[in-house]
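> give me coordinates for this.
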Amino acid sequence: MSQHCLPWLRWVLIPNFGLKRCHELLNYLDSPQALFLHPDRWPLPDSIRQTLKDMNRLGEQHPVHRRALEQLAWAETEQHHLISLEDQAYPDNFQALYDAPLMLWAKGKPELLKSSQVGIVGSRNASPNGIRHTSDISQQLAQSGLTITSGGALGVDAASHQAALKANGNTIAVLGCGLDIVYPKQNQQLFQQIAEQGLLLSEYPLATPPRPGHFPRRNRIISGLSDALIVIEAALASGTLTTAQHAIEQGKDIFALPGDISHANNAGCHRLIQQGAYLLAHVNDVIEHFQLKPSRQHDRNKETSDYPLSPLQQGILECLAAESMPIESLALQLNEPMKNLLEPLLELELAGLLEQHPGGYCLS
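Here you go, the predicted structure:
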């Protein structure tokens, strides 16, 4: 990795040097080196100015400089990248961020930062239906050539990344900790696969642990990278809605998936729709927004055309298209005795058209 990153690393690793003040300084500085060469020239708090002087005096013995060298050494490994504000790989979309990161840590394919991206965010505790919709939407968008960008969390985030990878598409996971830390632990294998096929990204230096305040800030990166944002299942008080708020402030279009009004996890999506977000009725709503060719992903009607469905089986699939439900609810909806549903349900399950979960049946 080129030594040109070293001044930026030394800058971003200075403790308590907020991004707002950093961006104010960029109006005065020609280069990051100038910050260290003439610390008395710039409008700085006394504590920061003293740190700069100490770094000049101690050189490589100063803790900040030693830490910067450690970060630089990490980037010498293949597929490890440090991307500063002045690098060609730095995302063009970040021009809309007033508090854009000065430095990014990346693992995988940094060229994806320049690709057309759609952000997909939602509940960590998504319903089976929410996960299914996330997987279908992500897979079709990835097959249409869009990069799927999300936050690497459990639930909707993980489902969107997994679906993009399954489709041999592109995906970016923006983390709220250093790239050398796996959080959440359950996603270790997923992160490894993303690093091999897509991109792991963070604005946090190596060894930075996940802290509650990191994730709201991480969300502005997701929306900042994305050309449009899809929200799938979000409670009214949730980190997902902070991502949507960032997207609104950045002038991005938002698509929200509607759902059952009795489920609290859908309230945030409905609120966004009331406030002007696009109602996401079909994945092609997003594809047309990007003016791409329709997805190559199969249409469900085409999927079932080779499998002869009885009227009862067609009714079962129509019921489950709205939400997953147990056999008792299906019997009530279809006005059929439960015993009459057992064989049709088994045949549909064997055909791969639906799945049985502890909470009932849902479409595959």
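> going by C-alpha atoms from here, please, whenever you check contacts or count neighbours.
Will do.
> tell me where the stretch 151-300 of the chain has strands.
For the stretch 151-300 of the chain, the strands defined by DSSP state E, counting those that start in this stretch occupy 171-174, 199-202, 228-232, 253-256, 278-279.
> an error on my part: the question was meant for the stretch 1-150 of the chain.
Under DSSP E, counting those that start in this stretch, the stretch 1-150 of the chain gives strands at 80-84, 103-108, 117-122, 147-150.
> in the chain, which helix is the longest?
helix 128-143 (DSSP state H).
> which strands or helices does it pack on?
The helices and strands touching helix 128-143, judged by 3 or more CA pairs under 8 Å, 6 or more residues apart in numbering; DSSP states H and E, are strand 147-150, helix 156-166, helix 283-289, strand 360-363.
> can you spell out which helices and strands pack onto the first one?
Right, the one you point to is strand 147-150. Using 3+ CA pairs under 8 Å, 6+ apart: strand 147-150 touches strand 117-122, helix 128-143, helix 156-166, strand 171-174, helix 214-225.
> out of the strands of the stretch 151-300 of the chain, which is closest to residue 19?
strand 199-202 (15.0 Å; CA to CA).
> what residues sit buried inside the closest one?
199-202 (16 or more other CA atoms under 10 Å).
> neighbours of the closest residue to residue 39 other than its chain neighbours, just the number please.
Leaving aside its chain neighbours, residue 39 sits nearest to residue 49 (5.9 Å; criterion: CA to CA, 6 or more residues apart in numbering). By the criterion of other CA atoms under 10 Å, residue 49 has 19 neighbours.
> cool, residue 103 as well?
For residue 103, the neighbour count with other CA under 10 Å is 22.
> go ahead and confirm it touches residue 86.
No - when contacts are counted by CA atoms under 8 Å, residue 103 is not listed as touching residue 86 (9.3 Å).
> need the strands of the stretch 1-150 of the chain in CSV with distance to residue 218, can you?
Shown next, in CSV, are these (distance: least, CA to CA, whole Å):
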stretch, distance to residue 218
strand 80-84, 17
strand 103-108, 12
strand 117-122, 12
strand 147-150, 10
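> pull out the buried residues from stretch 36-53.
Those would be 36, 39, 49, 51-53, for stretch 36-53 by 16+ other CA under 10 Å.
> for the closest residue in space to residue 101 that isn't next to it in sequence, which residues are in contact?
With sequence-adjacent residues excluded and distances taken as CA to CA, 6+ apart, residue 101 is closest to residue 203, at 6.2 Å. Applying CA atoms under 8 Å, 6 or more residues apart in numbering to residue 203 gives the contacts 101, 103-105, 176, 178.
> export the helices and strands packed on strand 147-150 as CSV, with columns for mean neighbour count.
Shown next, in CSV, are those (neighbours: other CA atoms under 10 Å):
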stretch, mean neighbour count
strand 117-122, 30
helix 128-143, 24
helix 156-166, 26
strand 171-174, 28
helix 214-225, 24
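> let me know which of the ones you listed is the nearest to residue 11.
Per CA to CA, nearest to residue 11 of these: helix 214-225, 19.2 Å.
> centre-most residue in the protein?
For the chain, residue 150 is the residue whose C-alpha lies nearest the centre (CA atoms, centre = their mean; 0.7 Å).
> the structure of the following sequence is requested for comparison with the preceding one:
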Amino acid sequence: MPDSVFQQAEHAVPEDELAAWLRLMQTPGVGAETARRLLGHFGLPHQVFSTDVPALRQVVGERIAHALLGAPDGERQALIERSLLWSAQAGNHIVTLADAAYPAALLQIPDPPVMLYIKGRIDLLSQASIAVVGSRNATAQGVANAGAFSAALSHAGFAIVSGMALGIDAAAHEGGLQGHGSTIAVIGTGIDLVYPARNRTLAHRIAEQGCIVSEYALGVPAIAGNFPRRNRIISGLARGVLVVEAALQSGSLITARMAAEQGRDTFAIPGSIHSPLAKGCHQLIKQGAKLVESAQDILEELQYADVPQAAAIGKIASDSTPPAETGSVLHAMGFDAVDADTLAMRCQMDMTALHAELLMLELDGRIEMLPGGSYRRID
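The predicted model follows:
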């Protein structure tokens, strides 16, 4: 939506105006598309509520017109008041389409969120950023790649945008926190909730050092349909989207498709032809995504040379070793060739037990030993 539709304010929205925005979005039948249509036709929310039913009816129909001019019920009024109290707390922000702090990048996408709930460093939303996404059920190497690429890009000055899911998203945020670019988590629930619960500690660190963003009202639980929808914000905030690992039906491909539709660059890390989690990346590369082997490939594609030693920083990703991870040997092995020492570290096993496990897997025809003593999964 062009930013000329709304005249952005110079300062944060006063409480009475913010209450009107909250009331608009809590009106039964009014979603983001309807709200944008009303705002484009009548102006700011208080002007919508000052309009009569006949005029409103021409834009939204009879039922919604009457709902707009009726007072919010007790539950909705309580939510409005709770939201105002939340936004008044240190580090919390509610930003509207008419606010100067609204991210300029999102004004250029077809369906910008009407409101954003933000916890943490709001300045990151106007900073150059890269989205890093991928599978929740990532391999050990995929997790390592996500963390290393994200750390390198963050050191180069990019904020790392992801969705705070398990697997690649969590690793991307961890990597982003290592550099001064930091990280932005776009979530699919109300901002007062943490989902999944296993990422609670990570969420607290992001709120302190980066920022968390949601378009959903306080208290909105994890609803399946909300997560694909939030992907347009992940890609919309970023100059490009990097897909680390993805199956053919992965939600990460939705983010990549939205990035292409929004005019953003798409990047993908290739993997083994035997890995299901590489097939989505390979499909993206066939469709025109840039194949990348290091963070430097991304920096060069974006012609980003603002930070000295960016070339050296970019080499971090290609030489990384996955963090220690307890789990089956096959899971820790992934689909790339790996040596026994690395496997022992990933599985936290002693070498005697590991070699016994490797022998059984080799006899079962599930792995093979390569020249040089490395192993590769073949099942």
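> report the TM-score for the pair.
For this chain pair, the superposition-based TM-score is 0.82 by TM-score structural alignment, normalised by the length of the first structure; 322 aligned residues with a CA RMSD of 2.8 Å.
> on that earlier part again, so which of the strands of the stretch 1-150 of the first structure gets nearest residue 338 of the first structure?
strand 117-122 (34.2 Å).
> how close does the closest one sit to the second structure?
In the superposition with the second structure, the average deviation recorded for strand 117-122 of the first structure is 0.3 Å (mean CA distance after the TM-score superposition for the first structure).
> enumerate the positions of stretch 282-299 of the second structure that are buried.
282-285, 289-299.
> cool, stretch 81-99 of the first structure as well?
Neighbour-count burial for stretch 81-99 of the first structure [16+ other CA under 10 Å]: 81-85, 89-91, 93-94, 97, 99.
> can you check stretch 107-119 of the first structure too?
107-110, 112-113, 115-119.
> need the distance between the two termini of it.
Start and end residues of stretch 107-119 of the first structure are separated by 19 Å (CA to CA, to the nearest Å).
> run the chain-centre distance for it.
Distance of stretch 107-119 of the first structure from its chain centroid, counting by CA atoms, centre = their mean, to the nearest Å, is 11 Å.
> which ones are touching the equivalent of residue 106 of the second structure over in the first structure?
Using TM-score structural alignment as the criterion, residue 106 of the second structure maps onto residue 94 of the first structure. Residues in contact with residue 94 of the first structure (CA under 8 Å, 6+ apart) are 100, 224-225.
> what is the nearest of those to residue 195 of the first structure?
residue 225 (17.6 Å).
> trace that closest one over to the second structure, please.
Looks like residue 225 of the first structure aligns to residue 237 there (TM-score structural alignment).
> wait, that match touches residue 105, no?
Yes - using CA under 8 Å, residue 237 of the second structure and residue 105 qualify as a contacting pair, with a distance of 5.6 Å.
> which residue in the second structure lines up with residue 110 of the first structure?
Under TM-score structural alignment, residue 110 of the first structure pairs with residue 122 in the second structure.
> got a list of what the residue lying closest to that match once chain neighbours are set aside touches?
What sits nearest to residue 122 of the second structure in space, not counting adjacent residues and going by CA to CA, 6+ apart, is residue 211, at 6.7 Å. By CA under 8 Å, 6+ apart, the contact list for residue 211 of the second structure reads 118-122, 124, 183-185.
> residue in the first structure matching residue 211 of the second structure?
So residue 211 of the second structure corresponds to residue 199, using TM-score structural alignment.
> with residue 65 of the second structure instead?
In the first structure, residue 65 of the second structure lands on residue 49 (TM-score structural alignment).
> could you check how far its match is from residue 124 of the first structure?
42 Å.
> does residue 29 of the first structure touch residue 38 like I think?
No - using CA under 8 Å, residue 29 of the first structure is not in contact with residue 38; the gap is 10.2 Å.
> on that earlier part again, separation between the residue nearest to residue 101 of the first structure and residue 220 of the first structure?
Relative to residue 220 of the first structure, and taking CA to CA, residue 203 of the first structure is found at 11 Å.
> just checking, residue 136 of the first structure touches residue 162?
No - taking contacts as CA under 8 Å, residue 136 of the first structure lies outside contact range of residue 162: 10.8 Å.
> so what's residue 219 of the second structure up against?
189-193.
> which residues of the stretch 201-350 of the first structure fall in helices?
For the stretch 201-350 of the first structure, the helices defined by DSSP state H, counting those that start in this stretch cover 214-225, 239-249, 267-274, 283-289, 300-305, 311-322, 327-334, 339-350.
> so which of those helices is the most surrounded?
Neighbour counts (mean count of other CA atoms under 10 Å) averaged over each of the helices of the stretch 201-350 of the first structure peak at helix 214-225, with a mean of 24.
> now do that helix against helix 239-249, angle only.
Between the axis of helix 214-225 of the first structure and that of helix 239-249 there is an angle of 40 degrees, by axes from the mean of the first three to the mean of the last three CA atoms, to 10 degrees.
> helix 214-225 of the first structure against the second structure, how far on average?
Helix 214-225 of the first structure sits 0.5 Å off on average (mean CA distance after the TM-score superposition for the first structure).
> and which of the contacts of residue 94 of the first structure is nearest residue 167 of the first structure?
residue 225 (21.1 Å).
> and the nearest residue to that closest one once chain neighbours are set aside, how close does it get to residue 259 of the first structure?
Leaving aside its chain neighbours, residue 225 of the first structure sits nearest to residue 93 (5.7 Å; criterion: CA to CA, 6+ apart). Distance from residue 93 of the first structure to residue 259 of the first structure, counting by CA to CA: 31 Å.
> wait, residue 307 of the second structure touches residue 158, no?
No - assessed by CA under 8 Å, residue 307 of the second structure is found out of contact with residue 158, at 10.3 Å.
> so which of these two has more stuff around it?
Taking neighbours as other CA under 10 Å, residue 307 of the second structure and residue 158 compare with residue 158 leading, 27 against 11.
> tell me the residue in the first structure aligned with the more buried one.
Match for residue 158 of the second structure (TM-score structural alignment): residue 146.
> my read is that its match contacts residue 118, right?
Yes - if you go by CA under 8 Å, residue 146 of the first structure and residue 118 touch, sitting 6.7 Å apart.
> go through stretch 23-39 of the first structure and flag the buried ones.
25, 32, 35-36, 39.
> tell me which two in the residues you listed are the farthest apart.
25 and 36 (12.2 Å).
> so what sits against both of those two?
Counting by CA under 8 Å, 6+ apart, nothing touches both residue 25 of the first structure and residue 36.
> ok so, going back, using TSV, lay out the buried residues of strand 199-202 of the first structure together with distance to residue 264 of the first structure.
Converted to TSV, the buried residues of strand 199-202 of the first structure look like this (distance: CA to CA, whole Å):
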residue	distance to residue 264 of the first structure
199	32
200	31
201	31
202	31
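> and which of those residues is nearest residue 70 of the first structure?
Of the buried residues of strand 199-202 of the first structure, the one sitting nearest to residue 70 of the first structure (CA to CA) turns out to be residue 202, at 16.6 Å.
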